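S.K.: next come a sequence and a model predicted from it.
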Amino acid sequence: MITALSSDDPNTVSRYRILGLLGAGGMGRVLLGLGPDGRFVAIKQIHSRLLDDGDYRSRFHREVAISTRVSGAFTAAVVDFDTTGEIPWLASVFIAGVPLDTAVGQYGALPVASVRTLASGLASALHSIHTTGLIHRDLKPANVILAKDGPRVIDFGIARGTESEESLTEVGSVLGSPAYMSPEQAGAGAITAASDIFSLGSLLYMAATGMSPFAAASAPVTLFNIVHTEPDLAPVPEQLRELIAGCLRKDPRERPTAAQILDYLGILAIQGNPWPAPIHQDIAAQTARMRELTADPERTQIILGAPPHRLVPPDQPKRRRGRLLGVACAVVIVIVAATAAVALLRGNTPAPPNAAGPAAVMPTLAQLRGVDACAWLRQALGPTLPQSVATGVRRETDSWRWTTTSSWGCDGSSGTGRMIVEIGGALMGFASTQREVGQLDLLRRGRDCAFAVAGSEQASWGISVDIGLAVDCALAEYAIDRLVAALPSLVVDPAIARSLASIDPCDLVTEEEIRAAGSSGPGVPTAHSCSWGGDGRVRVDVGRPDDLDSGTILAINAVDIGEGTLVYNADFNLGRDDRGCSSTYRFRAVDASRHETVTVRVVGSSLAVRRCPAGEAIVAGLVTRLPQR
């Protein structure tokens, strides 16, 4: 959502008039600007809280240097920048178009001809990027804009030169988007231009089918699939299989180069409209609205709640933007359909069916822990689901395959989609949509088709529905609406109540054990985890993961901590100075491939905290507090 500027925000950045805030990320924010020549630009600025950090300034300077090296018909051109001022900034051309993930999510998979146009444009963009000695490293649907004359590649925030060995990883971050990483990225191997080609293959697969070839219910499983499993090419149209299969070869030496892809595709037939008609209609509507914003330099705000095309009526007095944005009615800038060159927005989705229905009452975590999520979900959804965006076919609930997740949620899948529901899980990344469902605040995670409601205003947990890769937002909203409506029908399942699912993880550890691990403070709970802050961060997770999901390293890192109690340790890195150790105890077998487990993670930058021994000590204590098997 584009929001109004605060009183502390500037009215101008250099020669650009600022109209509103497009969005923000971990490193900076992006503003919508209007140049003196009437062109719209997306202006990226570093966050003010990071201005005193030399590392962040250096990284922003590197992004600017990289972005200015890139040129070509299929990239978003840099038009201006300043890296030495009080607040560094970078201005890029505003692309009128629809992000690829939004296009597929709203209108389904692209036809073969459109995918070939997409492949040719992206290969041309990568050829321009690679010939300058750069690697994009984050090619994903959200970073591709479908403009009226072809695709555009945007966002070089984590790009780097092929000759550079410098790590750009930030503390607590993953470099790249898991579902579109290459095996080299997933396995921390050497990154070359071939990594972008693998990402291109995953992106084309998604464009042609509406789903990712490797995405799973969790990031670890997704990365495992990328490294170890071959993609199922059956859903890919036959005309595209050879191209996509070549890009998705595990060995980077066997993948084609961008130039070879262009040679393979050859000269494509000229298309006046390369995308399906609804996408071009969205582009035309956005372009028309942008023209309205330039018609009168002092009438660039749209009244909240008015139709997107209706500006301030002519009979009202003109006001300067600063005054408009300061009034109590909270004027915001609205630009619908596609986003700026940074692709920080998604298209609008319909409001939930019972948004104005009776008020819902959220259960407590203790109540949610004993619920059979799949049984509750199937009851809430009813016999028939809304029709598929990709196929237009109505879906029967019983035709889906419903399985319990590692955190006692529910994972539903069919030939036309996927749905993952978590009850009592963390809501990291979710933010208010300014809409309600059952009079509860409806939350959404970024531009994903993932919606949630929180346990309370203060709670960091709630009930969430994730459709995965932005292919069916209407289904996600339908599901969260039905779940909220079915809250009064929640029933505790005796079998789950007898499992580790019913355990409050915060009760498994004492204050003394937390302090001994270098942490402190009260535990922050979700249904099946509890975390403590402090220099040595501690988290306890209770789950029932698949043994492969637990990591094959568990088989070789077993430690006997006394009386035959085995703990499986695994070291991990969150950043240069932020390391950790996870210690997993297998409580009991669920079936041939799953165990109920308790995992203790100890993370910290202090060398005084011996992380694996600290985790082992906590496990030794909590084992005595677990129920009898």
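M.R.: Great, that's in hand.
S.K.: only C-alpha atoms for contact and neighbour calcs from this point on.
M.R.: Fine.
S.K.: now do the contacts for Leu483.
M.R.: Shown in contact with Leu483 (CA atoms under 8 Å, 6 or more residues apart in numbering): 377, 380-381.
S.K.: host element of it?
M.R.: helix 473-485 (DSSP states H and E).
S.K.: need the helices for the stretch 151-300 of the chain, in chain order.
M.R.: 183-186, 193-209, 219-228, 238-247, 258-265, 277-295 (DSSP state H, counting those that start in this stretch).
S.K.: which of these sits closest to Ile87?
M.R.: Closest approach to Ile87 among the helices of the stretch 151-300 of the chain is made by helix 277-295 (26.7 Å; CA to CA).
S.K.: what residues sit buried inside that closest one?
M.R.: 279-280, 282-287, 289-290, 292-293 (16 or more other CA atoms under 10 Å).
S.K.: let's have these in CSV, adding distance to Leu233.
M.R.: Conversion of the buried residues of helix 277-295 to CSV gives the following (distance: CA to CA, whole Å):
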residue, distance to Leu233
Ile279, 26
His280, 29
Asp282, 31
Ile283, 31
Ala284, 34
Ala285, 36
Gln286, 35
Thr287, 37
Arg289, 40
Met290, 40
Glu292, 45
Leu293, 45
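S.K.: nearest to Asp411 among those?
M.R.: For these, the nearest to Asp411 is Ile279 (30.9 Å; CA to CA).
S.K.: included below, for side-by-side comparison, is a second structure:
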Amino acid sequence: MFRINGKAYAKLGIIGRGGSCKVYRVLSPDFQVLALKKVKLEGMDKKSIDSYANEIALLESLRGNPAIIQLEDSEVDLEKKSILIAMQIGDVDLNEVLKQQKTSTGTALNMNFIRLTWQQMLGAVHSIHEAKIIHGDLKPANFLFVKGALKLIDFGIARAIQSDDTTNIYRENQVGTLNYMSPEAILDSGAGGGAGPKMRLGRASDVWSLGCILYQMCCGKTPFANLHMIPKLQAIVNPNHEITYPESLDPAAVDAIGLCLRRNPGERPGIVGGDGLLSEHWFLHQDKI
């Protein structure tokens, strides 16, 4: 049994593990099957502990949003040196769907499935941007199917925008998953003033990551997958490095990906609005051709 705020959760089995974290399938006091993340704090540095506290705070602020995994309960137990987070449980994440598709057929996903999934992804990310939150680590593993609906998960390195400048937030280190990281998440913005590097992130950084995911859904791999680490870093930030597409790929998909993968964040489209990927682009709106 686990106890969170005095309530008992029955352990049904383990779902996954990584580092100091394990995720269990549990039964709640009101007989719901949930996912329970247990994080051991022993030996963990303050920055890592803060990331879990940050995740809880952001999930609390996003309660009721149908496009976000729902937090059911949480507790920081300093006596037992652990954090317990009970959440909605999912069926399968998008990364697993992509792996299964590649293994079974060796081809990319069905275009109708891609369009529907892309639409839900854009809606989920738009909803957190509206709440002034930058996710910062968008990748297939962080989109979870829950009873057929796609939900965004893992807000460990997400950041709330604190000021009225909704364009940028700054990080003092490179965080994220390289295959989906934007150029500005890699390059020093110079804002540190000589006190160490600072990477400038904003809504456009999440849009870049979304473009990488759309490319992967359409092509079976990420845009820079064939490159080793140093050439990959160089290619991501180099505007002269051309991204190639299969000749058979839907031109609307190519156009949407190309817009997302513009090196200059100021040139990337928004999710909604005049040239919005969700509201206007012809990949989702055939009548806009």
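M.R.: In hand now; what should we look at? Treat the numbers as computed from the prediction; the structure is a model and nothing was measured.
S.K.: on that earlier part again, what's the most buried one of the helices of the stretch 151-300 of structure 1?
M.R.: helix 193-209 (a mean of 26; mean count of other CA atoms under 10 Å).
S.K.: which residue range of structure 2 does that helix align onto?
M.R.: Taken onto structure 2 by TM-score structural alignment, helix 193-209 of structure 1 occupies residues 203-219 there.
S.K.: Cys410 of structure 1: what's it in contact with?
M.R.: By CA under 8 Å, 6+ apart, the neighbours of Cys410 of structure 1 are 373-374, 377, 402-404, 420-422.
S.K.: now with 10 Å?
M.R.: Residues in contact with Cys410 of structure 1, defined by CA atoms under 10 Å, 6 or more residues apart in numbering, are 217, 372-378, 402-404, 419-423, 465.
S.K.: which of the residues you listed are buried? Put it as a PyMOL command.
M.R.: Applying 16+ other CA under 10 Å to these leaves a buried subset, and the PyMOL line that selects it is:
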select buried, resi 217+372+373+374+376+377+378+402+404+419+420+421+422+423+465
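S.K.: can you flag which of the contacts of Cys410 of structure 1 belong to helices?
M.R.: 373-378 (DSSP state H).
S.K.: and the residues you listed as TSV, adding distance to Cys473 of structure 1?
M.R.: Below are these laid out as TSV (distance: CA to CA, whole Å):
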residue	distance to Cys473 of structure 1
Ala373	21
Cys374	20
Ala375	22
Trp376	21
Leu377	17
Arg378	18
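S.K.: how far does stretch 229-238 of structure 2 sit from its chain's centre?
M.R.: Here the centre of stretch 229-238 of structure 2 is set off from its chain's centre by 21 Å, with CA atoms, centre = their mean, to the nearest Å.
S.K.: one step back: quick check, nearest of the ones in helices among the contacts of Cys410 of structure 1 to Gly246 of structure 1?
M.R.: Once CA to CA is applied, the member of these that ends up nearest Gly246 of structure 1 is Cys374, at 38.2 Å.
S.K.: ok, the closest residue to that closest one other than its chain neighbours to Leu381 of structure 1 distance?
M.R.: Leaving aside its sequence neighbours, Cys374 of structure 1 sits nearest to Cys410 (CA to CA, 6 or more residues apart in numbering; 5.1 Å). Separation of Cys410 of structure 1 from Leu381 of structure 1 (CA to CA, to the nearest Å): 13 Å.
S.K.: related to what we said a few turns ago, what is the nearest of the buried residues of helix 277-295 of structure 1 to Val590 of structure 1?
M.R.: Closest approach to Val590 of structure 1 among the buried residues of helix 277-295 of structure 1 (CA to CA): Ile279, at 47.5 Å.
S.K.: ok, that closest one to Gly417 of structure 1 distance?
M.R.: Ile279 of structure 1 is 22 Å from Gly417 of structure 1, where distance means CA to CA.
S.K.: for Thr599 of structure 1, same thing?
M.R.: Computed as CA to CA, the Thr599 of structure 1 to Gly417 of structure 1 distance reads 31 Å.
S.K.: neighbour-wise, which of those two wins?
M.R.: The neighbour count for Thr599 of structure 1 versus Gly417, taken as other CA atoms under 10 Å, is higher for Thr599 (23 against 20).
S.K.: my guess is the more buried one meets Val542, correct?
M.R.: Yes. Thr599 of structure 1 is in contact with Val542 according to CA atoms under 10 Å; the separation is 6.5 Å.
S.K.: could you name every residue contacting both of the two?
M.R.: Joint contacts of Thr599 of structure 1 and Val542 (CA under 10 Å, 6+ apart) are 529, 584-585.
S.K.: which residues of structure 2 does the biggest strand by length in structure 1 align to?
M.R.: Longest strand of structure 1, by residue count under DSSP state E: strand 578-591. Following TM-score structural alignment, strand 578-591 of structure 1 has no partner segment in structure 2.
S.K.: equivalent analysis for stretch 612-625 of structure 1, please.
M.R.: Alignment of stretch 612-625 of structure 1 against structure 2: no match, by TM-score structural alignment.
S.K.: show me what counts as buried in that stretch.
M.R.: Buried positions in stretch 612-625 of structure 1, judged by neighbour count with 16+ other CA under 10 Å: 612-620, 622.
S.K.: again with stretch 14-22 of structure 2
M.R.: Buried residues in stretch 14-22 of structure 2, counted by 16+ other CA under 10 Å: Lys22.
S.K.: now for Ala131 of structure 2: which residues touch it?
M.R.: Residues in contact with Ala131 of structure 2 (CA under 10 Å, 6+ apart) are 58, 61-62, 125, 160-161.
S.K.: compare these and tell me which has the most neighbours.
M.R.: Among these, Val125 has the most neighbours (other CA under 10 Å), with 24 neighbours.
S.K.: tell me the secondary structure at that residue.
M.R.: helix (DSSP: H, G, I helix; E, B strand; the rest coil).
S.K.: that one and Ile134 touch, don't they?
M.R.: Yes. Counting by CA under 10 Å, Val125 of structure 2 does reach Ile134; the two are 8.5 Å apart.
S.K.: shared neighbours, these two?
M.R.: By CA under 10 Å, 6+ apart, Val125 of structure 2 and Ile134 have these common neighbours: 203, 206.
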